[in-house]
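J.: quick one, fold the following:
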Amino acid sequence: MSSNKVYVVGVGMTKFEKPGARDWDYPDMAREAGTKALEDAGLDYREIQQAYVGYVYGESTAGQRAVYELGMTGLPVVNVNNNCSTGSTALYLATQAIRGGLAECTLALGFEKMQPGSLGSTYDDREQPMMKHLLALAELQEFAMPPAPYMFGAAGKEHQERYGTTNEQFAKVGVKNHRHSVNNPYAQFQDVYTLEEVLASRQVYGPLTKLQCSPTSDGSGAVILASEAFVDQHGLGDQAVEIVGQSMVTDMQSTFDDKSAQSLVGKEMTRKAARDVYEQAGIGPDDIDVIELHDCFSANELLTYEALGLCGEGEAGKLIDNDDTTYGGRWVVNPSGGLISKGHPLGATGLAQCSELTWQLRGTADARQVESAAGSNGVALQHNIGLGGAVVVTAYKKP
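T.: Take a look at the predicted model:
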């Protein structure tokens, strides 16, 4: 990594909504999130030098149409699509531009306008990007539809077979994240469920029930990044949060050679990205106060505990049983409610995670506040993954 420092200076997001619940289109979402981020930073759009705009479902150059709601200054706009890690990929690119000395102030914006129900393919006349993964998984566990819950549910079943993880331990992730979302005005759901209710909801695949699965969602998130010189020139030091480590990893040959459902859904990608970030930032899991991770399904949250090094292999169930990942525990994981309860508009998810962690480190997360994160040594970690595949892990500190 270059020595140039990168800071988050403005964040904003919309409330995440059930598709069709609100009369809006993606330009409206982008305008709302982008305007909030600009106001948070106290900046004019003309000061943004590059924009990276993420979405999964949409026509070419929808990124331009989205940010034209904020202004039309001729700045470079790059459209980004990386499945469920699209938002954090936009963040990664916007960070690289500053770290590499190519820009002083950049915007990462993401949005999604989704169809109700399970995710489907758009183009059926060509190879599906996930086909290689699905064929490999079908050799390990009987194929089922829809693909996403099948893949993560299969990884959960494998974890149960190897380590004795229980249905109740997976369900406790859903209980926790729904409980956390009660205090998040941006969350799609704000309902509390008992363990019995989560377990009794409709079975989807393997240990997964409906209340352990993220919904389809509409919404947008935006993050403004700046260099150290820009922060100093604009007097943004009091609100700036530094990105102290960041890594993006795609599938390795081990994804397929491991003959493991867990590897096929990205566990080893996450493990490598986390190690990269810990080395860059000079931190370890015990230094972290708050984490936003990609709980598209409860199984993935437990797998990610292990991949991030929060516990040893096969020990994730103990963390959730011991309340180690909620308020009063060793870390607070997904104080926002996570994807399961906050919602998952694919292009916006990674930027909503960044927004939540920025508020946590600033001490402005209201009833969701993790007290230790607001201290002078607060450290936050973000994990966002998309199958097919890419993972982005980012570490944040107060400067």
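
J.: make it CA atoms for all contacts and neighbour counts henceforth
T.: Noted.

J.: list the contacts of whichever strand or helix holds Glu161.
T.: Using DSSP states H and E, the element containing Glu161 is helix 147-163. With contact meaning C-alpha atoms under 8 Å, 6 or more residues apart in numbering, helix 147-163 is reached by 119, 134, 137, 141, 143-144, 165-166, 204-208, 213, 260-262, 264-265, 297, 299-300, 314-315.

J.: next up, for comparison:
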Amino acid sequence: MTGKAYIIGVGMTAFEKPETRDWQYWDMAKEAGGAALADAGVGYEAVEQVPVGYCYQPSTAGQRAAYELGLTGVPVYNVNNNCATGSTALMMARQFVEAGINDCVLTLGFEKMKRGALGGGADAGDFSTSPVARHYGVMAAAHGFEMTPPTAQIFGNAAREHMDRYGTTAEQLAAVGAKNHRHSAHNPYAQFQDVYTVEEVLAAKTIHRPLTKLQCSPTSDGAAAAVIASERFVREHGLADRAVEIAAQAMTTDTDESFASGSCIDVVGKPMSRAAARRVYAASGLGIEDVDVIELHDCFSINELLTYEALGMCPDGDGGKLIADGATTYGGRWVVNPSGGLISKGHPLGATGLAQTAELVWQLRGTAGARQVPGAGVALAHNIGLGGAAVVTMLRR
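T.: Below is the predicted model of the structure:
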């Protein structure tokens, strides 16, 4: 790599329940991409390449979306990496810029989804042809297979293991949902803006024990975007006042450690997250102790606790204690998911990683309004997809 990469513009749509608005994925992308370009103060004609992330739209949907912003003939790449798709597209854009290939790259992520739980890629528990067959096979061997939503099932079983192994309580898991719903009350982009107590989270409909509906991310429609630029581009266009440096970024995929233990804690990605975080700390020279604000992949409440541990915020097994002590909200050591996270902001798969990026850029610029983390100077994003990929990104102003 020959240079630094900076985020100079971000944008996103509101995240909404599927079928709420009569719009297509290209309408979402136009709104989010246009907002990111306007935020950067550059036109689409300055963009040299466009990585576009999505999971549920057809091949070359990235082109259909990007054409709404301009017909300049630049390369468009279609990216699909499960729930880590948005941050994977961001990583491609960063690599183009850091390598000196491009000076200005736009990355988009979007999803137009259907209502209801994700099916996990197979019917009636037959995962033989699914990309996550090996992952669900580990779960089935340890816990059997039930007729509940498969993604909730595998994370719910990880939660049971954590409770059995470390004494984590249902109240600690519910506290994650209560915190993130409380945070989203100040986020106009969030799908949900209602506040719930821990008791109300616990009393909600059970999806897969011990996870209730208010501890599970919903299906969502929405889009997010970011403009990535070189140091030269930032200097020549006078954009230093809005530029946020990508200090380091790493992606990891599954290794033997994901499967060898037979534990759902490992198979849902904790080892991948830990490895990616360590690489980012080493590359950036920054540790978790330097971070002020974090957007992490709370697809289910248990994954937030697992990620606390994977990022080194606490020892293994102490994730429940960390949330109970108030260390991950305003007034604590870190503010985690000030946007409301996936649980409350929403989870349109292809857009999630870039929406995390948008929130952290606003935080580092000091423009997050009622969600602002005082004095935020270093931020970390964590995005994960089963199958698998974990992306950790360190940002600094």
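
J.: quick check: TM-score for this pair?
T.: TM-score of the superposed chains, computed with TM-score structural alignment, normalised by the length of structure 2, equals 0.97; 393 aligned residues with a C-alpha RMSD of 1.1 Å.

J.: quick revisit: against structure 2, where does whichever helix or strand comes after the helix holding Glu161 of structure 1 fall?
T.: Going down the chain from helix 147-163 of structure 1, the next helix or strand is helix 167-181, by DSSP H and E. Using TM-score structural alignment, helix 167-181 of structure 1 corresponds to residues 170-184 of structure 2.

J.: now do the buried residues in the matching stretch.
T.: Within stretch 170-184 of structure 2, the residues that count as buried by 16 or more other C-alpha atoms under 10 Å are 170, 172-184.

J.: contacts only, for the aligned partner of Ala204 of structure 2 in structure 1.
T.: Alignment note (TM-score structural alignment): Ala204 of structure 2 maps to Ser201 of structure 1. By C-alpha under 8 Å, 6+ apart, the contact set of Ser201 of structure 1 is 209-211.

J.: same check, this time on Pro75 of structure 2
T.: Pro75 of structure 2 touches 48-50, counting by C-alpha under 8 Å, 6+ apart.

J.: make it 7 Å
T.: By C-alpha atoms under 7 Å, 6 or more residues apart in numbering, the contact set of Pro75 of structure 2 is 49-50.

J.: same question for Thr307 of structure 2.
T.: The contact partners of Thr307 of structure 2, by C-alpha under 7 Å, 6+ apart, come to Lys270.

J.: helix or strand for it, which one?
T.: Taking DSSP H and E as the criterion, Thr307 of structure 2 maps to helix 301-310.

J.: that helix vs structure 1, mean deviation?
T.: Superposing on structure 1 and averaging over aligned pairs (mean C-alpha distance after the TM-score superposition for structure 1), helix 301-310 of structure 2 comes out at 0.3 Å.

J.: tally up the residues packed near Leu135 of structure 1, please.
T.: Residues lying near Leu135 of structure 1 (other C-alpha atoms under 10 Å) number 11.

J.: so what does it match up with in structure 2?
T.: With the correspondence set by TM-score structural alignment, Leu135 of structure 1 lines up against Gly137 in structure 2.

J.: is that match in a helix, a strand, or coil?
T.: For Gly137 of structure 2, the assignment made with DSSP: H, G, I helix; E, B strand; the rest coil gives helix.

J.: ok, Lys397 of structure 1 touching Gly378?
T.: Yes. Between Lys397 of structure 1 and Gly378 there is a contact at 6.0 Å, judged by C-alpha atoms under 7 Å.

J.: how close does the match of Ala204 of structure 2 sit to Thr194 of structure 1?
T.: According to C-alpha to C-alpha, to the nearest Å, Ser201 of structure 1 stands 11 Å off from Thr194 of structure 1.

J.: ok, and the closest non-adjacent residue to Tyr26 of structure 1?
T.: Lys113 (6.2 Å; C-alpha to C-alpha, 6 or more residues apart in numbering).

J.: test my guess that the one you found contacts Asp218.
T.: Yes. Using C-alpha under 7 Å, Lys113 of structure 1 is in contact with Asp218, at 4.8 Å.

J.: neighbour count winner among these two?
T.: Asp218 (31 against 25).

J.: show me what the more buried one aligns to in structure 2.
T.: Under TM-score structural alignment, Asp218 of structure 1 pairs with Asp221 in structure 2.
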